[in-house]
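>>> coords below, sequence missing:
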């Protein structure tokens, strides 16, 4: 459970990371819009989870990344998993490109 810091009310620290929340509104960092593609099933699960928790995907991803930065073991596990996914997706993309080129030059795949 979270406990108040230094006797202050309303400021708590996660039991997992040493980040105070909530921040005063005037301390919010500038944001930048970004678009990226995710596995269709994963994005649906992420939407459902965030909706159930009352969170936006963006703040959940920010918090997860900050947690990983503060926890090298968690970061190593995530990077290992991400590397495997990256390699698999790269193989799929290479195969698609090869199939497209073969079709373009008249060979059936």
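Thanks, I have it. This one's a predicted model, so the numbers in the text were calculated from it and none came from an experiment. Residues are numbered from 1 along each chain as shown.

>>> switch to C-alpha atoms for all contacts and neighbour counts from now on
OK.

>>> tell me where the protein has strands.
Using DSSP state E, the strands found in the chain span residues 12-13, 20-21.

>>> the first one - contacts with which helices or strands?
Think strand 12-13. Secondary-structure packing of strand 12-13 (3 or more Cα pairs under 8 Å, 6 or more residues apart in numbering; DSSP states H and E): strand 20-21.

>>> then the last one?
Contact partners of strand 20-21 among helices and strands, from 3+ Cα pairs under 8 Å, 6+ apart: strand 12-13.

>>> take this one as well and set it beside the first:
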């Protein structure tokens, strides 16, 4: 469901950052988007670097950030909210999906 949502709400050439999938590329593959899947390593700095210094990992701003359960979920969510306060958020399978630069309400966009 998350991959389908990403496909429906991002462009083919957009990029996505994924949290909570460790090194698995399965969801990123099914979304058919350029992706950075951030592993759940025991230190928080790496996960936050992918948000605060995305140029180290991606050549452009992500169109979406998916945050599923990982050891540092709350820390990651705080960083995403701070960096992208205007992002629209939809919860899919208990995972917040932040759409960067999307309309205020994702639900309004789908109607």
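Received, thanks. In this text, all values refer to a predicted model and were calculated from it rather than measured experimentally.

>>> got a TM-score for the pair?
Structural agreement between the two chains, given as a TM-score (TM-score structural alignment, normalised by the length of structure 1), stands at 0.27; 51 aligned residues with a Cα RMSD of 4.3 Å.

>>> ok, back up a step: dump the strands of structure 1 into a markdown table; add distance to residue 49 of structure 1 as well.
Putting the strands of structure 1 into a markdown table (distance: least, Cα to Cα, whole Å) gives the following:
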| stretch | distance to residue 49 of structure 1 |
| --- | --- |
| strand 12-13 | 22 |
| strand 20-21 | 21 |
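
>>> go through those and name the closest to residue 93 of structure 1.
Residue 93 of structure 1 lies closest, by Cα to Cα, to one member of those: strand 20-21, at 41.0 Å.

>>> now do the buried residues in the biggest helix by length in structure 1.
With secondary structure taken from DSSP state H, structure 1 has its longest helix at helix 72-104. Residues residue 75 are the ones in helix 72-104 of structure 1 that count as buried (16 or more other Cα atoms under 10 Å).

>>> so which of the strands of structure 1 is the most surrounded?
strand 12-13 (a mean of 17; mean count of other Cα atoms under 10 Å).

>>> just checking, residue 97 of structure 2 touches residue 64?
Yes. Using Cα atoms under 8 Å as the test, residue 97 of structure 2 is close enough to residue 64 to be in contact (6.8 Å).

>>> please enumerate the helices of structure 2.
For structure 2, the helices identified by DSSP H occupy 2-9, 26-31, 44-52, 73-83, 106-110, in order along the chain.

>>> with distance to residue 17 of structure 2 added, can I get the ones you listed in CSV?
Shown next, in CSV, are the helices of structure 2 (distance: least, Cα to Cα, whole Å):
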stretch, distance to residue 17 of structure 2
helix 2-9, 11
helix 26-31, 9
helix 44-52, 8
helix 73-83, 11
helix 106-110, 18
